[in-house]
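Peer 1: For reference, the sequence and a predicted model appear below.
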Amino acid sequence: MTLRPRLRRPATLSAFRPPAFTGRLHDARTATAVGRWLGTAFVVCFATGLVSHYLQHPPDWLADHLPPRPVWGYRLTQGLHVATGLAAIVPLLVKLWTVYPRLFVWPPVRSWRHALERMSVALLVASAVFQVLTGLLNIAEWYPWPFSFVPVHFAVAWIVTGSIALHIAVKAPEIKAHWRRRSEGTLSLPPEDALDRRSLLLGTGAAVGAVTLTTVGQSLTPLKALDLLAPRHPDHGSQGLPVNRTAAAAGVSAQSLRTWRLEVTGPRPYVLTLDALHSMPRAAARLPIACVEGWSVEAGWEGVRVRDLVERAGGRPGRDGVRVTSMETTGAYRIMDMGAEYVDDPLSLLALTLNGQVLSLDHGFPARIIAPNRPGVLQTKWVHRLEVL
């Protein structure tokens, strides 16, 4: 007798059984508790990110009205932005772990409203992960993508914020029901479930604290001894300050500076040699230099007030801005505009020394800009031209 092979019947959708998740830590109460922390972190990141973006790239109507005080303003907001962004990594991962079983809900789409809800969640998850990941790589100065980081990061920040607002609106009844510690549906939980949730939240908080303590020292210098995981240490670098962009990377060498002159254009243009610049009345200021990557450190600077240079060229301090040009051959911030408020501030200097020493080549020798409440990328190094606007 000939045996015929048995043919398997094709699988049908009705035969599919999604995995079952019965752990209470995947419930709405846990998701809401973690979501409160995560939402707060994203709100702080968004608000401080707006400050950073508009200080770096102000629209024309705002450029002459940006405040140079308090001098530590940008140091605070950008340090908080980066510290909060790093801390948000932990609750984001915990939140995703808490809600991922919902990806296996069957059927995947029950109605048009359910489809739109799932699409909004997908957009929220994708944009949040993208924002945190690209921000993390930015502070490490690693850019493995073809697009410009700043405009994309800024645009996606609005997408994340809108997605969070939409998510809260859609989930408002569920969030309200599980907001309080003893919310409806959790009163009868077994003691071990409540203990597990408490342990998860305590562990999440401890991880957030550990990440913060080992990274925030790059901007909060009293904690610099604990700065173990941050990509920068505030004391490491030429003349005791970190250096993001070296002279070699900028295409500036000692040879190219042998014939350096400072050109100041305006109604009464003039040119200064380095000796002539050093002979002008000097001013000193103790100002922080704060980088967009999150590190910051205070230092002593000495040089010529920018407003004195502008006034000598026939400009009007308090009314005229300045365009600053660096000797670096390439770079997005080779040319920088300084608004009238900054030009008029007595602490805005064309610095010649750092902590009592002549600027090193990596810190912008022979002259660089230092101004209060201003991103480090706009503290232009290797200045050779000031143009009164």
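Peer 2: Right, received. Where do you want to start?
Peer 1: From now on I want contacts and neighbour counts done on CA atoms only, so please keep to that.
Peer 2: OK.
Peer 1: Quickly note the distance from Ala83 to Val125.
Peer 2: Here Ala83 is placed at a distance of 21 Å from Val125 (C-alpha to C-alpha, to the nearest Å).
Peer 1: Got another one to weigh against that:
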Amino acid sequence: MGGMRLTLLPGPPVTFKARLHDARTATAIGRFLGLAMVLCFATGVLSHFLQHPPGWLADRLPSRPYWGYRLTQGLHVASGTAAIPLLSAKLWAVYPRLFAWPPVRSVLHALERISVAGLVAAALFELSTGLLNTFQWYPWPFDFVAVHYAVAWLLLGSLLLHLAVQWPAIRDHFTRRSPGTLSLPEADGPDRRRFLLGVTAAVGSVTLTTAGQSVTALGPLELFGPRSPAHGLQGLPVNRTAAAAGVTRISTADWRLTVDGPRPVTLTLEELRAMPQYEAVLPLACVEGWSKSAHWAGVRVRDLLERAGGGPGSRARVVSLEAAGAYRVMEMGRLYAQDPLTLLALRLNGEVLSLDHGYPARIIAPNRPGVLQTKWVGRLEVL
């Protein structure tokens, strides 16, 4: 054994003969995968800007339509879910190219392989971490929001590079229906139409059985959604409980709302209830993809800002009673703070807020991510 040495000699890879490993199959799937990924990217960037708006954008983000975030985030999660079986089918159709010999034939070929490596790695990362986020499971040491956002741009760059390198083959496919560079010898195998129908069925199944968490009409089909809006305290699910936030009935026993501005004011719960009360039916739409409309009642935020000396162009900062948390402090741009639908809510679906839903008071505003609908509000500041 000591004198033996094994040597791996270079040679041609295994020949793949199945007819479905070709350009027609890959292109047919790629069209829908590209559409899903572009939609997922666009709605994801919008969600990121709504959660973490740069200074120049904060006062320009619209508060209407009031259902806007419910629609865009529902599309984000649905398109990302649909992309999972599409990406799997696409990789199956093109994986023989991983065994192409020689590995690099030219500078252009090297760019193509780099773009594919970046595209596949970024897509797998985005879809897997995004799926785990819908379950609120984070088995990694990094900040999900920041890294997920950064890798999305890496994915876009890899896609653009890939399209640029592959443009001649794409052009040939659409103009001459040429089999292109992905073609492999045809042999007996599953029919392409059956394969594409199977992929379509897989996409439809995973989408329809999860989209009910944000599309009310699909609620009866929601078998695998991580959260069912049909179940929850006071008719609304709870993401972050009072116990998780460290808020108790004892800590809210002597609660006062401080509204800080040119004319600071402190209000008790009874004084807030004595102010003009307004009602609104608004959805609570969470970044995990679920959403549900509810009936809210309380005091308009703009009335509170005005009482503390804020003008018609005032923005607001909201501080929660919770001791720690990524969204313990939240800021509202002018359009949100001055919208008559933005409430410091005291009641939910005709009942006093439960502790898990933000008692004694919480924010509810139109077209906002759920993480910015601050619960257990202790302080408002005029900006």
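Peer 2: Perfect, thanks for sending it. Everything numeric here is computed off the predicted structure, so don't read it as measured data.
Peer 1: TM-score for this pair?
Peer 2: The TM-score (TM-score structural alignment, normalised by the length of structure 2) is 0.95; 379 aligned residues with a C-alpha RMSD of 1.9 Å.
Peer 1: neighbour-wise, which of Ala83 and Val125 of structure 1 wins?
Peer 2: Taking neighbours as other C-alpha atoms under 10 Å, Ala83 of structure 1 and Val125 compare with Ala83 leading, 25 against 17.
Peer 1: Now do the contacts for that one.
Peer 2: Thr212, Thr215, Val216, Gly294 (C-alpha atoms under 8 Å, 6 or more residues apart in numbering).
Peer 1: which position in structure 2 aligns with the second one?
Peer 2: So that's Thr215 of structure 1. Structural alignment (TM-score structural alignment) places Thr215 of structure 1 against Thr210 in structure 2.
Peer 1: The closest residue to its match other than its chain neighbours: neighbour count?
Peer 2: The spatial neighbour of Thr210 of structure 2 that comes closest, neighbours along the chain excluded (C-alpha to C-alpha, 6 or more residues apart in numbering), is Gly225 at 4.2 Å. Using other C-alpha under 10 Å, Gly225 of structure 2 has 22 neighbouring residues.
Peer 1: can you give me the strands for the stretch 251-389 of structure 1?
Peer 2: 262-265, 270-272, 283-290, 296-305, 322-326, 335-338, 349-354, 357-358, 368-370, 383-388 (DSSP state E, counting those that start in this stretch).
Peer 1: Trace the shortest one over to structure 2 and give me the residue numbers.
Peer 2: Aligning strand 357-358 of structure 1 against structure 2 (TM-score structural alignment) gives residues 351-352.
Peer 1: how far does the matching stretch sit from the chain's center?
Peer 2: Computed by C-alpha atoms, centre = their mean, to the nearest Å, the chain-centroid distance of stretch 351-352 of structure 2 equals 30 Å.
Peer 1: Have a look at how far, on average, it is from structure 1.
Peer 2: Superposing on structure 1 and averaging over aligned pairs (mean C-alpha distance after the TM-score superposition for structure 1), stretch 351-352 of structure 2 comes out at 0.5 Å.
Peer 1: Stretch 107-123 of structure 2 now?
Peer 2: Averaged out, stretch 107-123 of structure 2 is 1.4 Å away (mean C-alpha distance after the TM-score superposition for structure 1).
Peer 1: Show residues contacting that stretch.
Peer 2: Val104, Val151, Ala152, Leu154, Leu155, Ser158, Leu159, Leu161, His162, Val165, Gln166.
Peer 1: just stretch 201-219 of structure 2 next, same as before
Peer 2: Taking C-alpha under 8 Å, 6+ apart as the rule, stretch 201-219 of structure 2 contacts 70, 74, 78, 81-83, 85-86, 220-229, 289-292.
Peer 1: give me that answer again for 6 Å
Peer 2: Gly74, Ala82, Leu221, Glu222, Leu223, Phe224, Gly225, Ser228, Pro229, Trp290, Ser291 (C-alpha atoms under 6 Å, 6 or more residues apart in numbering).
Peer 1: same deal with stretch 283-291 of structure 2?
Peer 2: So stretch 283-291 of structure 2 is contacted by Arg70, Gln73, Gly74, Val77, Thr134, Gln213, Ser214, Lys292, Ser293, Ala294, Pro369, Gly370 (C-alpha under 6 Å, 6+ apart).
Peer 1: His295 of structure 2 matches what in structure 1?
Peer 2: Per TM-score structural alignment, His295 of structure 2 is aligned with Gly300.
Peer 1: In this model Asn355 seems to touch that match, though I could be wrong.
Peer 2: Yes - between Gly300 of structure 1 and Asn355 there is a contact under C-alpha atoms under 6 Å: 4.7 Å.
Peer 1: Just give me the neighbour total for the match of Thr215 of structure 1.
Peer 2: 26.
Peer 1: if we can go back for a sec, could I get the contacts of stretch 201-219 of structure 2 in CSV, plus columns for distance to Val319 of structure 2 and secondary structure?
Peer 2: Listed next are the contacts of stretch 201-219 of structure 2 as CSV, based on distance: C-alpha to C-alpha, whole Å; DSSP: H, G, I helix; E, B strand; the rest coil:
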residue, distance to Val319 of structure 2, secondary structure
Gly74, 28, helix
Ala82, 37, helix
Leu221, 39, helix
Glu222, 35, coil
Leu223, 37, coil
Phe224, 35, coil
Gly225, 32, coil
Ser228, 29, coil
Pro229, 27, coil
Trp290, 25, coil
Ser291, 24, strand
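Peer 1: Check those residues and tell me the two furthest apart.
Peer 2: Ala82 and Pro229 (20.6 Å; C-alpha to C-alpha).
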